[in-house]
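Colleague: okay, here's the prediction I keep looking at, along with the sequence it came from:
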Amino acid sequence: MTDTITAGRFRQVLGHYPTGVVVVSAAIPGRRPAALTIGSFSSVSLDPPLVAFYPDKASSSWPEIREQQRFSINILSAGQEDLCKQFAKKGSEKFAGVSWRPADSGSPIIDGAAAWLDCELYDVQEAGDHYLVFGRVVAMDAAPNRPPLLFFRGEYGSFTPSSQTAETAPEVPGIPTAAGTNEGVA
């Protein structure tokens, strides 16, 4: 079957692949920091430590971040949907009401993020209507007990590793389950 590949259909089909959500941010001398929400982020290389993301060519924040040559990547945690939406909007007031601290580079590290990476700009390539940006990681940290924010089929959610969930044992006639009793148990 051959579908006509429209932007809407492309987005719908790719929505079946869950993604994490990050906020890329940079300190701008004499002004408020610049930032944007990104859903396409990945690790690239261990040696050197590289990550990548894809800002839209129409972004007004990306040129400001690119000019600084340094940026932080904040991996948002479950429950930070409002921040995701706030940083996705156009405008200069993205950090209004947001608690953050500066990385050594000065780039904002958002409080409550699941993890953060402070990066130097490594390379930028054109990729259709986006750029492919590579960052070399120079510092990083994570909050191991803070699950990430996920985006799947147009909605936000979170992830709980199977090691952190109670296993559900199969029901065996005559054996009580954790939820109560089975039929046949007196």
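Modeller: Yep, it's here.
Colleague: only C-alpha atoms from now on, for both contacts and neighbour counts.
Modeller: OK.
Colleague: for the protein, just list every one of the helices.
Modeller: 7-14, 62-68, 81-88 (DSSP state H).
Colleague: export those to a markdown table and tack on mean neighbour count?
Modeller: Formatted as a markdown table, the helices of the chain follow (neighbours: other Cα atoms under 10 Å):
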| stretch | mean neighbour count |
| --- | --- |
| helix 7-14 | 11 |
| helix 62-68 | 16 |
| helix 81-88 | 17 |
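Colleague: now these in a markdown table, with distance to P29?
Modeller: Listed next are the helices of the chain as a markdown table, based on distance: least, Cα to Cα, whole Å:
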| stretch | distance to P29 |
| --- | --- |
| helix 7-14 | 36 |
| helix 62-68 | 9 |
| helix 81-88 | 19 |
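Colleague: one more to weigh against that first structure:
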Amino acid sequence: MTGRDGQGRIGFTCQSFYSVSTAPSLISFSIMKTSTTYPRIRRTGRFAVNVLSSHQQGISNQFARKGTDKWADIRWHQTLASNPVLEDTLMWLDCQIWAEHDAGDHVIVLGRVTEMNPATRHVHDPLLYFQGRYRHLGPDGTPWGPSPRSEDENPAGLPGSNNLCSTRRQRTKSGWTRLFYIGPGERRTVLRWSPAVGVAFCAAWAGQLDAWAASLAGPASLTHK
């Protein structure tokens, strides 16, 4: 999320962003109440959303850190509403604050879209973040495909399990099936697709991988490598 006030350009990395409505065009994001950046955006009444591309992991890390110059070496241009938007992203949206809703230790912010990038801009894959590490799309477009690990995977302390999780498709004699890979090292757990496994995998980032994998050992055809 980016913006500008009388003190200069503003920005922070946001994990929770989604579409809300098409008529009117509304989007939403959530921000901790302890944020020192969002109050500056609130006072301006406007902000921009920048959906990062797969090669912009460094920018995500840079805008997630506190106490540093988040805009150092960042290429950007200005929208009609004077918000700075990042170059080479997957897409961007310019918004006015529509409403705010209290949600525990967060504030849910609704924004009305006033401008967006041209459709021709969508030329990159998205930057994905899951299970405490960055991900990329696999060759078949599957999310959470294996991605190279780096020495700077989680510098901002973003939440997530330390277990490694990924999923990919595999061709069998009867067609395609999906395999779920859980756990680090050579003895990772491999689960073949079933409805129960799929639901459990989606909830796995709560950090209880060993518990649910063990509970599914029978019906899920659990094997070790």
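Modeller: Received it, and whenever you're ready, just let me know what you need. Bear in mind that the values here come from a model prediction, so they are computed numbers and not experimental data.
Colleague: quick one: which of the helices of the first structure is nearest E155 of the first structure?
Modeller: Taking Cα to Cα, helix 81-88 is the member of those nearest to E155 of the first structure, at 9.7 Å.
Colleague: so F180 of the second structure makes contact with V199?
Modeller: No - at 11.7 Å, F180 of the second structure does not count as touching V199 under the criterion of Cα atoms under 8 Å.
Colleague: who has more neighbours, these two?
Modeller: Between F180 of the second structure and V199, F180 has the larger neighbour count (other Cα atoms under 10 Å), namely 18 against 10.
Colleague: from D88 of the second structure, how far out is that one?
Modeller: 32 Å (Cα to Cα, to the nearest Å).
Colleague: please apply the same query to H124 of the second structure.
Modeller: To D88 of the second structure, H124 of the second structure is 9 Å away according to Cα to Cα.
Colleague: and what of S16 of the second structure?
Modeller: On the measure of Cα to Cα, S16 of the second structure and D88 of the second structure end up 21 Å apart.
Colleague: more crowded one of these two?
Modeller: For S16 of the second structure versus D88, the count of surrounding residues by other Cα under 10 Å is larger for D88: 19 against 10.
Colleague: just give me the match in the first structure for the more buried one.
Modeller: Aligning on TM-score structural alignment places D88 of the second structure opposite G112 in the first structure.
Colleague: likewise Q57 of the second structure?
Modeller: Match for Q57 of the second structure (TM-score structural alignment): E81.
Colleague: so stretch 122-134 of the second structure matches what in the first structure?
Modeller: Residue span in the first structure matched to stretch 122-134 of the second structure, by TM-score structural alignment: 144-156.
Colleague: list the buried ones in the matching stretch?
Modeller: 146-151, 156 (16 or more other Cα atoms under 10 Å).
Colleague: coming back round to it: now the nearest residue to the match of D88 of the second structure once chain neighbours are set aside: how far from A114 of the first structure?
Modeller: Distance criterion Cα to Cα, 6 or more residues apart in numbering; nearest residue to G112 of the first structure, sequence neighbours excluded, is S77 at 6.8 Å. To A114 of the first structure, S77 of the first structure is 5 Å away according to Cα to Cα.
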